[in-house]
Structures are given as C-alpha cells and as structure tokens.
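got a sequence here, can you build the structure:
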Amino acid sequence: MQAFDGPEALSAALGQEIGIGEWITVDQTMIDRFAEATGDHQWIHVDPERAARESPYGATVAHGYLTLSLVPRFIAGVRRLEGLRLSLNYGLDRVRFPAPVIVGARLRGRVRLSAALPVPPRGLRVTYAVTVEIDGQERPACLAEAVVLHQW
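A predicted model of the protein is given here:
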C-alpha cells in the first residue's frame, strides 16, 4: 500500500500504477445482497438452479453494477492518504464490462492514477483508472475511471 501525505505527493504519481489490490471472492451471498439492495432480481443473478440450466455461463453471474461498486474498495486497498479531511465521489468515466463475473470468481483491482487536477485550497480532483481483474482470466471484469475529489 502506498502512502501519500498531500496533494503534491499524490500528483507526483500521475500516470503510474499505484497498486494491485488483494483478491476478493464474489459468492452467491454477495450477489443476493446486492440484488436485495438494488431490486435487481434477474434470474441470471439470483437463481442458481435456473442459471445452471439456462445461462450460457452454467452458473449465476454478478451484476455489472456490483462489480463496479467494488471499485472504491479496490482503490482504498492500494493507497493511503495521510492527513486527508474529506473524499467525495465525483463521478465515473468510460465504464465497460468486458467479461462476466461468474459466482465464486476472485477479483482484484489494478489502480493507476490517470489525472490529477488541483482544486484550491489543498484539494485534488483525481481520476483513478481501475482494471478489475478476474483470477485466471485474460479479459477483465470491468474497466472504469473513478473520479474522486480529495481535500486535505
């Protein structure tokens, strides 16, 4: 985990990969809880028996938005911002889901700092380019640019 002690230190990492996170397993309980929270109960996510019979994947798959919702967790897992007062999600850019996340898959985030714009006073609007990797697969589950406003 990299530590940054202010906007200048974080800005200095512009264009660099700042870390690769730990693997997490996407199990059926996680998928079901996400379905409950969002109201998205499509069978391909929440019905293992039907998914085994009818899905092209032979099992349930995670919601794309569940995968996307893990992006802040992956970012937080690779960097620490010393003395930070506040962080706010500012938005997302260029989100894609190249490969499905089949139940039981392990995911991790590869995080690169792709933009850093000063926001006075002592703030920085940062774009983290995150590749959500699936263990044992070449194609990623998600590619997203998460834009975050940090204030020191």
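
from here on, contacts and neighbour counts on C-alpha atoms
OK.

what ranges does the chain have for its helices?
Secondary structure of the chain (DSSP state H): helices located at 7-11, 28-38, 43-46, 48-54, 64-69, 71-76.

residues of the fifth one that come out buried?
So the one you mean is helix 64-69. 64, 66-68 (16 or more other CA atoms under 10 Å).

this one as well, want them side by side:
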Amino acid sequence: MTKIIPPAEIAEMVGTVVGTSDWIDITQERVDRFAEATGDFQFIHIDPEKAKLTPFGGTIAHGFLTLSLIPLLTEQSDCPRPLGIKMAVNYGGNRTRFLAPVRVGKRVRGQFKLLEMEEKRPGQWQQTMEITVEIEGEAKPALMSEWITQFFV
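The predicted structure is shown next:
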C-alpha cells in the first residue's frame, strides 16, 4: 500500500530503498508502438526474424522505451507520495546508464532508492531517486538512472 505522507517525512528516508514496482511485460506490441511513436525502426526492435541472427537472439526493447517506463513503474510502486501534491513534473536526470538489453517477452520492474529530497522554495520539493530497472530472472539490470522530480504541494 502506498503511503501518503508529508514531504518532510519523505526527506527523512534519504539513503534508503523506498519502494519497488509491480512487474511489467515487455511485449512485441509495446515495442512496435514505441517504434511508431518515436520513428526508431531499427530491426533489432521490430523484426523478430532478423533479430534472431544477432547476439540478442531476438528483438529487444529500445533503451529509451525502458527509460520511458519510469513514470509507470513509479505509479505502480509502493514509494511514498507527498501529502497534498498538486502537481509533479520530471525535472531531468543526473546519470542514466543502459546496462543490459531487455528481450521481448521479459518482465521489468523498478526499485527506488531515495538520494535526495529537499524543499527548493515553499511548497516546491525536489526529489532525486536512484532507479534501477530490473529484468526478471537476470542478474544485471536493464538500466540505472538518477532521476529528478519536482513536487508542488
């Protein structure tokens, strides 16, 4: 169950893993729809027959598709949410690394470690999370990112 608590209480959790998301299926349909949305039609993403001939052995998700799942993974997680939130916006990232390909047919989930939570001005909080997108059954994660979100309460 998601906790809704004052932002100052979230700030007390800095340095800890504050949540994990549900698993999300990476289907060929999801990958194809992302290709349509972005215009990235590289064969390793959309052509299962050609992709079988690569070291991946089949199609893989776009790295940016995996990164773009962060809002969904966050929404489906048990991370604490700021009390009285009026709006949240993506502010950017400090670092993002794509560490392993996500093969179509796999599932991914997010693990969230709070690195920073500070009040920038009254009612405006900035949160930095280390987000690890794990691939079910694999030791190496798909990506790690320090992601910054601003909350307005």
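
hang on, the earlier thing: which of the helices of the first structure sits closest to Pro98 of the first structure?
helix 64-69 (9.9 Å; CA to CA).

in the second structure, what range does the closest one match?
With TM-score structural alignment applied, helix 64-69 of the first structure matches the range 63-68 in the second structure.

quick check: the matching stretch compared with the first structure, mean distance?
In the superposition with the first structure, the average deviation recorded for stretch 63-68 of the second structure is 0.3 Å (mean CA distance after the TM-score superposition for the first structure).

for the longest strand along the first structure, packing partners?
The single longest strand within the first structure, with elements called by DSSP state E, is strand 106-119. Counting contacts by 3 or more CA pairs under 8 Å, 6 or more residues apart in numbering; DSSP states H and E, strand 106-119 of the first structure packs against strand 17-20, strand 24-25, helix 71-76, strand 123-134.

what about the nearest residue to Arg106 of the first structure once chain neighbours are set aside, distance to Ala144 of the first structure?
Excluding the flanking residues, the one nearest Arg106 of the first structure by CA to CA, 6 or more residues apart in numbering is Thr25, at 4.3 Å. Note on Thr25 of the first structure: its distance to Ala144 of the first structure, by CA to CA, to the nearest Å, is 20 Å.

more neighbours, those two?
Ala144 (20 against 14; other CA atoms under 10 Å).

surely the more buried one touches Arg96?
Yes: judged on CA atoms under 8 Å, Ala144 of the first structure makes contact with Arg96 at a distance of 6.5 Å.

which part of the second structure matches the longest strand of the first structure?
The aligned range for strand 106-119 of the first structure is 107-120, by TM-score structural alignment.

mean shift between that stretch and the first structure?
Looks like 0.8 Å for stretch 107-120 of the second structure (mean CA distance after the TM-score superposition for the first structure).

which residues are contacting that stretch?
7, 10-11, 13-26, 70, 73-74, 77, 79, 125-136 (CA atoms under 8 Å, 6 or more residues apart in numbering).

with stretch 21-35 of the first structure instead?
Taking CA under 8 Å, 6+ apart as the rule, stretch 21-35 of the first structure contacts 40-41, 45-46, 60-63, 66, 74-75, 77-78, 101, 103-110.
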